[in-house]
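[1] coords below, sequence missing:
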């Protein structure tokens, strides 16, 4: 069966629709840049990596470079992104399956700044072994996996 031909697919067995999130991992020695979310519907008041979602018509690398520019005011060439971790996340809040992609840039242009103060009230580098207790849980998980060199993990799925 051709996987792109869904004419023989039984009713109710549609492929899962994934939400794709992109996350920027900016490391400085043993610290990582996190922003504290502010005035947001998701994880308000929690620390999180600079991140966002793919928009219709975008490639994954373009999503990440767009988010970096929007949130931090930095320019990253798509070819300077390295995928360092993939997290398949089952969101307990809404039951949606999410593919969270974590990227490290080889280089970037510009100075990191809070370019969205209406959505982020602080940017700070935190030690990887001393993240704040109010960090988005899947972010803590992913950073731990990245530190261990793991490139793929899951969170939220039944054991």
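    Looks like it came in fine. Remember, it's a predicted structure, so these values are computed and weren't measured experimentally.

[2] hey, let's count contacts and neighbours off CA atoms from now on
    Fine.

[3] which residue, other than its chain neighbours, is closest to residue 22?
    Excluding the flanking residues, the one nearest residue 22 by Cα to Cα, 6 or more residues apart in numbering is residue 101, at 4.9 Å.

[4] how about the helices in the protein?
    Assigned by DSSP state H, the helices in the chain fall at 60-72, 137-148.

[5] who are the packing partners of the first one?
    With contacts defined as 3 or more Cα pairs under 8 Å, 6 or more residues apart in numbering; DSSP states H and E, the secondary structure elements packing on helix 60-72 are strand 19-24, strand 51-53.

[6] surely residue 49 and residue 33 touch.
    Yes - counting by Cα atoms under 8 Å, residue 49 touches residue 33, with 6.6 Å between them.

[7] putting a second one here so we can go through both:
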């Protein structure tokens, strides 16, 4: 385990959307042309922007990436993961079962497929930290460390 320094650390915050359909499946997109894990499936997600709440970021990312409208009241916390990548970041995972509109690929330059998967039948190729988070979520564990 690394020894913590005296300098305050600034964390990058990420939000991840588990959009769950009536069959209990979760929506994933396959990354393309991003330079990071292209070909891997990942949840709709993004970085928290300055002055933005986690829920506001999730609502914004849902609209930007998959064209759906989510109300803040429909957002349910699922998991938080402290990930060691980029010097340390925190990934928040939220469940949403009620939304407006039909999911569609709003970023074809970064995503070449949208598909629904059951938690016990996830895609073969996923970003590793996301796969691990999904396992924690399926086991109803709300907190995890990754890469520390």
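    Yes, it's here. Bear in mind the structure is a predicted one, so any value in this text is a computation, not a measurement.

[8] and the TM-score between these chains?
    After superposition, the two chains reach a TM-score of 0.90 (TM-score structural alignment, normalised by the length of structure 2), with 143 aligned residues with a Cα RMSD of 1.3 Å.

[9] rewinding a little: and the residue nearest to residue 22 of structure 1, what pairs with it in structure 2?
    Under the alignment (TM-score structural alignment), residue 101 of structure 1 pairs with residue 92 in structure 2.

[10] tell me, how many residues neighbour whatever residue of structure 1 lines up with residue 81 of structure 2?
    Alignment note (TM-score structural alignment): residue 81 of structure 2 maps to residue 87 of structure 1. Using other Cα atoms under 10 Å, residue 87 of structure 1 has 21 neighbouring residues.

[11] that older thread, now do the contacts for the match of residue 101 of structure 1.
    Residues near residue 92 of structure 2 by Cα atoms under 8 Å, 6 or more residues apart in numbering: 13, 14, 15, 16, 54, 77, 78, 79, 80, 81.

[12] just the strands from structure 1, written as ranges.
    Ranges of strands within structure 1 are 19-24, 27-28, 31-37, 47-48, 51-53, 81-90, 97-105, 120-127, 152-155, based on DSSP state E.

[13] okay, those strands, which one's buried deepest?
    Most buried of the strands of structure 1, by mean neighbour count (mean count of other Cα atoms under 10 Å): strand 47-48, with a mean of 25.

[14] which part of structure 2 lines up with that strand?
    The aligned range for strand 47-48 of structure 1 is 41-42, by TM-score structural alignment.

[15] average distance between the matching stretch and structure 1?
    Following the fit onto structure 1, the mean deviation recorded for stretch 41-42 of structure 2 is 0.4 Å by mean Cα distance after the TM-score superposition for structure 1.

[16] residue 52 of structure 2 maps to what in structure 1?
    In structure 1, residue 52 of structure 2 lands on residue 58 (TM-score structural alignment).

[17] burial count for that match?
    12.

[18] from residue 90 of structure 1, how far off is it?
    23 Å (Cα to Cα, to the nearest Å).

[19] who touches the match of residue 81 of structure 2 in this structure?
    99, 100, 101, 142, 152, 153, 154, 155.

[20] okay, and the common contacts of residue 49 and residue 33 of structure 1?
    residue 25.

[21] now the helices and strands packed on helix 60-72 of structure 1 as JSON lines including distance to residue 133 of structure 1?
    Output for these, formatted as JSON lines (distance: least, Cα to Cα, whole Å):
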{"stretch": "strand 19-24", "distance to residue 133 of structure 1": "19"}
{"stretch": "strand 51-53", "distance to residue 133 of structure 1": "19"}
